[in-house]
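Chemist: Structure of the sequence below:
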Amino acid sequence: MTSAAPTPWLRRPRPRPGAGIRLVCLPHAGGGASSYRAWAPLLPDGVDLVCVQYPGREDRFGDPLVDDMAATVSAVAGELAPLLDRPYALFGHSMGSAVAYELARALRDGGAPEPERLFASGRRAPADAPPGRVHEGDDEALVAELLRLGGTEEEVLADPGLREAVLGYIRNDYRLIERYRPFPGRPLDCPVSVFLGDDDPEIDTSNAERWTATTTARVDVQVFPGDHFYLAPRRREVLAALLRRLDPALVATASPWPSTP
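Modeler: Next up, the predicted model:
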């Protein structure tokens, strides 16, 4: 699959069929493929960006929601399979980190190679994530959680129409991730990089290192200034750090990077 034509679960904002590696990005709870769209012009020609689009939001607003991890992973794996004709890496933020981990294992168990690297952002290791019941609360409780984490415009939550639409798929995603427990099976064999903001209420360096339980390979942790949604204001730093881990030569061919990681 080398065209820009979308599939239900995948978006390619700037297809690069000749790229040497594909970067598959999975959004946070309530997020969509557009959360990674700004990465496309900053990546070098050697990286093909593939963004996962969960149903029920953005251009899939009318599609039925999916609140089950196994079903989500199975659907993404099925559509991603034709794109695994070259090395790939997975990047997931928050809920997307857990989806990416299970996706990597599902692809491997289905006969595909493991990713070159798994990037887990803003979330504790799957076995360490505390259970939650936010999805069972009323709308006010859900809004309070969103405001605690940041990343959701207060104007959106204040508009009755937008609020109803947004809370529907956000609650769905919380139901998915709060009911998820790691699937049985062996860990990965690829390296894992854990990224986080230094003011993230969900994770710190001590529990970030617990991702060592997910792989037999090396795990490294990098902290960026910011909260749970550090990704947007630190976009260039994040991409520079990501590219250095994939192949330092890619950094030289990307858009200009800041002097610090």
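Chemist: hey, let's count contacts and neighbours off CA atoms from now on
Modeler: Noted.
Chemist: and residue 7, how many residues sit next to it?
Modeler: Using other C-alpha atoms under 10 Å, residue 7 has 13 neighbouring residues.
Chemist: swap that for residue 144, sorry
Modeler: The number of residues packed around residue 144, counting by other C-alpha under 10 Å, is 12.
Chemist: Just confirm it is within a helix.
Modeler: Yes: assessed with DSSP: H, G, I helix; E, B strand; the rest coil, residue 144 lies in a helix.
Chemist: who's in contact with it?
Modeler: Listed by C-alpha atoms under 8 Å, 6 or more residues apart in numbering, residue 144 has no contact partners.
Chemist: Could you do residue 139 as well?
Modeler: Counted by C-alpha under 8 Å, 6+ apart, residue 139 has contacts residue 167.
Chemist: which ones are touching residue 22?
Modeler: Listed by C-alpha under 8 Å, 6+ apart, the contact partners of residue 22 are 47, 48, 49, 50, 86, 87, 88, 89.
Chemist: count of residues packed around residue 229?
Modeler: Applying other C-alpha under 10 Å, we find 21 residues neighbouring residue 229.
Chemist: Wait, it touches residue 151, no?
Modeler: Yes: under the criterion of C-alpha atoms under 8 Å, residue 229 makes contact with residue 151 at 5.8 Å.
Chemist: another one to check against the first:
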Amino acid sequence: MTSAVTTATSPWFVRPRSADHRAQLFCFPYSGSGASAFSAWPAAVGGAEVSPVQFPGRENRLAAPHYGTYENLAASLAEELVPRLDRPFAFFGHCAGALAAYETAVRLAERGLPGPARLFVSGQPAPHDASRDRMLAMTEPELRAELESVVRGRGIEPRPDMIDVGLAVLLRDLAAAGEYRRREPAAVGCPVIVLHWRDDPEVSPAQLRGWSAYSDSVEFRAIDGGHHDFMSAPDALQELLGSWH
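Modeler: Alright, predicted model coming up:
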């Protein structure tokens, strides 16, 4: 039987939709990155189609205006999601991508649209603690060194021009992160699964506890690996992400 596939018409999604899956998993990248952070992920996890989200102002959308604030990002993405809310779905966001995923869930609820069945947040303190992100206090040379380390961690020797482009994206993303304030938690209408990476020196389990205020059902899970190991879609992560539907 031939798979029924529809072409992705929105620049927000880099993979074409498939009619073969009964659910969807929308994946939100971290600051300074794009949908390619999920390039090693399979087409589906646990029967849910993997749909990486491409924010404007990076990768194949480098010429698009930057989103400016998480609130703008969430409002624009909520509009783009409307045609794709015909199946059950979940959100996965890593690091600052978890904040974008959370805000998008809030915008969908405000518009009376279907919301995610699960919100998976990975390696990111709760929204009201987001200003504690260590990268917000780093200098440009420190951020450049951080980018080079991440690129090398993906098995790529960083070129100066690659790092220049990546740094420009990261600085705009961090400016948005620095502007983000949510002093009072707004609960989402779905369970929140909070993921801690055991070898992550950046975020401790204690720093993740603030998510308890964002849903009536919050579960904390630990997975072996470091802060960026989500990119390889380890089996333990896939097992967890495949268990919601």
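Chemist: Got a TM-score for the pair?
Modeler: Overlay of the two chains. TM-score (TM-score structural alignment, normalised by the length of structure 2): 0.87; 240 aligned residues with a C-alpha RMSD of 2.5 Å.
Chemist: hmm, back to that, pull out the buried residues from the contacts of residue 22 of structure 1.
Modeler: The neighbour-count criterion (16 or more other C-alpha atoms under 10 Å) marks 47, 48, 49, 50, 87, 88, 89 among the contacts of residue 22 of structure 1 as buried.
Chemist: Make JSON lines from those residues and add secondary structure and distance to residue 107 of structure 1 to it.
Modeler: Listed next are these as JSON lines, based on DSSP: H, G, I helix; E, B strand; the rest coil; distance: C-alpha to C-alpha, whole Å:
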{"residue": "47", "secondary structure": "strand", "distance to residue 107 of structure 1": "20"}
{"residue": "48", "secondary structure": "strand", "distance to residue 107 of structure 1": "19"}
{"residue": "49", "secondary structure": "strand", "distance to residue 107 of structure 1": "18"}
{"residue": "50", "secondary structure": "strand", "distance to residue 107 of structure 1": "16"}
{"residue": "87", "secondary structure": "coil", "distance to residue 107 of structure 1": "13"}
{"residue": "88", "secondary structure": "strand", "distance to residue 107 of structure 1": "11"}
{"residue": "89", "secondary structure": "strand", "distance to residue 107 of structure 1": "12"}
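Chemist: Next, format the contacts of residue 22 of structure 1 as JSON lines and append distance to residue 95 of structure 1.
Modeler: Below are these laid out as JSON lines (distance: C-alpha to C-alpha, whole Å):
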{"residue": "47", "distance to residue 95 of structure 1": "24"}
{"residue": "48", "distance to residue 95 of structure 1": "22"}
{"residue": "49", "distance to residue 95 of structure 1": "19"}
{"residue": "50", "distance to residue 95 of structure 1": "17"}
{"residue": "86", "distance to residue 95 of structure 1": "26"}
{"residue": "87", "distance to residue 95 of structure 1": "24"}
{"residue": "88", "distance to residue 95 of structure 1": "20"}
{"residue": "89", "distance to residue 95 of structure 1": "17"}
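Chemist: Which of those residues lies at the shortest distance from residue 61 of structure 1?
Modeler: residue 50 (19.4 Å; C-alpha to C-alpha).
Chemist: Just give the number of residues close to the alignment partner in structure 2 of residue 232 of structure 1.
Modeler: Under the alignment by TM-score structural alignment, residue 232 of structure 1 pairs with residue 231 in structure 2. By the criterion of other C-alpha under 10 Å, residue 231 of structure 2 has 16 neighbours.
Chemist: quick one: contacts for residue 231 of structure 2?
Modeler: Counting by C-alpha under 8 Å, 6+ apart, residue 231 of structure 2 makes contact with 37, 38, 39, 40, 41.
Chemist: Give me the buried entries from the residues you listed.
Modeler: With burial judged by 16+ other C-alpha under 10 Å, the buried subset of the contacts of residue 231 of structure 2 is 37, 38, 41.
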